[in-house]
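got a sequence here, can you model it:
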Amino acid sequence: MIHKTYKELLAGIRTFMFDVDGVFTDGQVLLHPGLDPVRTFHTRDAYAVQHALKEGLRIIVVSGGVSAGVAESFARLGVQEFHPSVANKNAVLDQLVAQGLDLASTAYLGDDIPDLRVMERVGLPCCPADAAEEVKAISRYVSRFPGGRGCVRDVLEQSMKVQDKWLTEQAHHW
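Predicted coordinates for the structure are as follows:
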C-alpha cells in the first residue's frame, strides 16, 4: 500500500475542521467573576480563515466550550459552521457525514484527547506543536507552531498553496 505524504493529501482537502482552545488559542483563559472567559486569537490565523472561506474552502469549528466572544469572532470572519458546547465531537462529525461531508477530503486540527476520535476518521489529522502526545501520535502533520500562535494559518496556507489558492486577488483584501 502506498501512503501519500501530508503535502499530497493537502491537495485534496476541501473542508477544514478546527477545535478552539489549544488550536485557535494557546489554551489559556483569563477568568474573572461575572465575565465570559477571555481568550486571544492570532491575527494570522484569523486572516487565513477568512481568506480560505473566500476561496471556497469549508471551515467548521467544533468546541467543547461556549463563549459569546468566540462565536462573535468567528461570525465576523465569515464562519457559518460553529458548533459550541459540544460534549461529543464524534457525534457532530456523524451528523456532518449524514449531511454529505466527505471524510477523505477533510482535515481536522485538534490538540487534546476529546479530538482523537474525530482525528482518527478524517483524511488529514493535524495538530499544533504543543498538542498532547496521544494527538501527535496519530497526526499526519504536526505544525511547527503551537496553539494560538499560527498553527491554523500554517495548515491553511500550506493547503491553499498546493491548491493555487494562496496568492490570489482575494489574498490582498480582508
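
C-alpha only now, for contacts and for neighbours.
Fine.

following element in sequence after the helix or strand harbouring Arg76, please.
Using DSSP states H and E, the element containing Arg76 is helix 68-77. Reading on from helix 68-77 to the C-terminus, the next helix or strand found by DSSP H and E is strand 81-83.

I would like the residues contacting that following strand, please.
Identification of contacts with strand 81-83 by CA atoms under 8 Å, 6 or more residues apart in numbering yields Ile59, Ile60, Val61, Val62, Ser63, Ala71, Phe74.

what do you get if the cut-off is 6 Å, keeping everything else the same?
Residues from elsewhere that reach strand 81-83, judged by CA atoms under 6 Å, 6 or more residues apart in numbering: Ile60, Val61, Val62.

contacting residues around the last one?
The neighbourhood of Val62, defined by CA under 6 Å, 6+ apart, consists of Asp19, His83.

strands of this protein, start to end?
Shown for the chain, the strands assigned by DSSP state E span residues 15-18, 58-62, 81-83, 106-109, 124-127, 141-142.

for the second one, buried residues please.
Applying a neighbour-count criterion of 16 or more other CA atoms under 10 Å, one finds Arg58, Ile59, Ile60, Val61, Val62 buried in strand 58-62.

out of the strands of the chain, which is closest to His172?
Among the strands of the chain, the nearest to His172 by CA to CA is strand 58-62 (19.8 Å).

where along the chain do the helices fall?
6-10, 43-54, 68-77, 89-98, 116-119, 133-138, 151-162 (DSSP state H).

to compare against the first, here's the next sequence to fold:
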Amino acid sequence: MEDKSYKEYLEQITTFILDVDGVLTDGTVTIMTNGDMLRSMNIKDGYALKTAIDAGFNVCIISGGSNLGVQKRLEGLGITDIYLGAHQKVNQFREYLKSKNIKAEHVLYMGDDIPDVPVMKLVALPTCPQDAAIEVKGISKYVSHKLGGKGAVRDVIEQVMKVQDKWDGNFEAKYD
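Below is the predicted model of the structure:
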C-alpha cells in the first residue's frame, strides 16, 4: 500500500510543532568567552510563524535545548506554547495535545535529529529540513528543499497556508 502524498495532508493541518536547533536554527552554536551560546534564526521563518498564529494556527515549540534568548524570540513572535529542556519530547507532545484538545492527525511536526523521531512517528505529517539526519529523512513524509534555519519552517508553513487559502497575498492592504 502506497502512502498518501504529503500534499494530501496539508488541508487538515491546524497545528505546527517544531524543534529549535537544526530546524529554526542552522544547528550551529557560537560559544562566547563568558559561556553564553548564541544562535541565529531566519527572519522569513519568523514571519511565517507570526502569520500562521495570526491566521489561527496552533504553534508549539518542543526543544531539548534551553536558552533565554531563544525563548524571548519565540515569545516575541506570539508563540505561547514553548517547551524547552524537553529530552523526552513525547511527554510534552501528549501534554500539549491534551491541553489544547488537538488530534495528532492535525499536526505537522518538523524535526531534524534522533530525539525528534518518537514524536514524528505520532503525527499526520512529519517533516524535516534538507540537512536533517538520515533517520529523520527516512520517516519524513516531506523533506524541505531548504536547510534548517534557512527557510525550512517558512517552506512548510507557507505550503499549508496556501492550500488552505490562508496565505494572504494582499500585502498592500495589510501593511498600509
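
and the helix holding Arg76 of the first structure with helix 43-54, angle?
50 degrees (axes from the mean of the first three to the mean of the last three CA atoms, to 10 degrees).

and the angle for helix 68-77 of the first structure with strand 58-62?
180 degrees.

mean distance of helix 68-77 of the first structure to its aligned residues in the second structure, please.
Here helix 68-77 of the first structure, set against the second structure after superposition, deviates by a mean of 0.5 Å using mean CA distance after the TM-score superposition for the first structure.

give me the buried positions along that helix.
Buried, per 16+ other CA under 10 Å, within helix 68-77 of the first structure: Val70, Ala71, Phe74, Leu77.

quick check: Tyr141 of the first structure touching Leu124?
No. Applying CA atoms under 6 Å, one finds Tyr141 of the first structure not in contact with Leu124, separated by 7.7 Å.

of the two, give the one with the bigger neighbour count.
Ranked by neighbour count (other CA atoms under 10 Å), Tyr141 of the first structure and Leu124 place Leu124 first, with 24 against 19.

wait, doesn't the more buried one sit right on Ala107?
Yes. Between Leu124 of the first structure and Ala107 there is a contact at 4.4 Å, judged by CA under 6 Å.

need the overlap of contacts for the two.
Contacts common to Leu124 of the first structure and Ala107, judged by CA under 6 Å, 6+ apart, are absent.

let's have the helices of the first structure in JSON lines, adding distance to Gly34 of the first structure.
Compiled in JSON lines, the helices of the first structure are given as follows (distance: least, CA to CA, whole Å):
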{"stretch": "helix 6-10", "distance to Gly34 of the first structure": "43"}
{"stretch": "helix 43-54", "distance to Gly34 of the first structure": "27"}
{"stretch": "helix 68-77", "distance to Gly34 of the first structure": "13"}
{"stretch": "helix 89-98", "distance to Gly34 of the first structure": "28"}
{"stretch": "helix 116-119", "distance to Gly34 of the first structure": "33"}
{"stretch": "helix 133-138", "distance to Gly34 of the first structure": "34"}
{"stretch": "helix 151-162", "distance to Gly34 of the first structure": "30"}
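
how far does stretch 36-54 of the second structure sit from the chain's center?
Centre-to-centre, stretch 36-54 of the second structure and its host chain are 10 Å apart (CA atoms, centre = their mean, to the nearest Å).

in it, what's buried?
39-42, 44-46, 48-53.

go on, stretch 137-146 of the first structure?
Ile138, Ser139, Arg140, Tyr141, Val142, Ser143, Phe145, Pro146.

out of those residues, the closest to Leu35 of the first structure would be?
Minimum distance to Leu35 of the first structure across these is 26.5 Å, recorded for Pro146 (CA to CA).

rewinding a little: turn the buried residues of strand 58-62 of the first structure into a markdown table, columns for distance to Phe24 of the first structure.
Putting the buried residues of strand 58-62 of the first structure into a markdown table (distance: CA to CA, whole Å) gives the following:
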| residue | distance to Phe24 of the first structure |
| --- | --- |
| Arg58 | 17 |
| Ile59 | 13 |
| Ile60 | 13 |
| Val61 | 10 |
| Val62 | 11 |
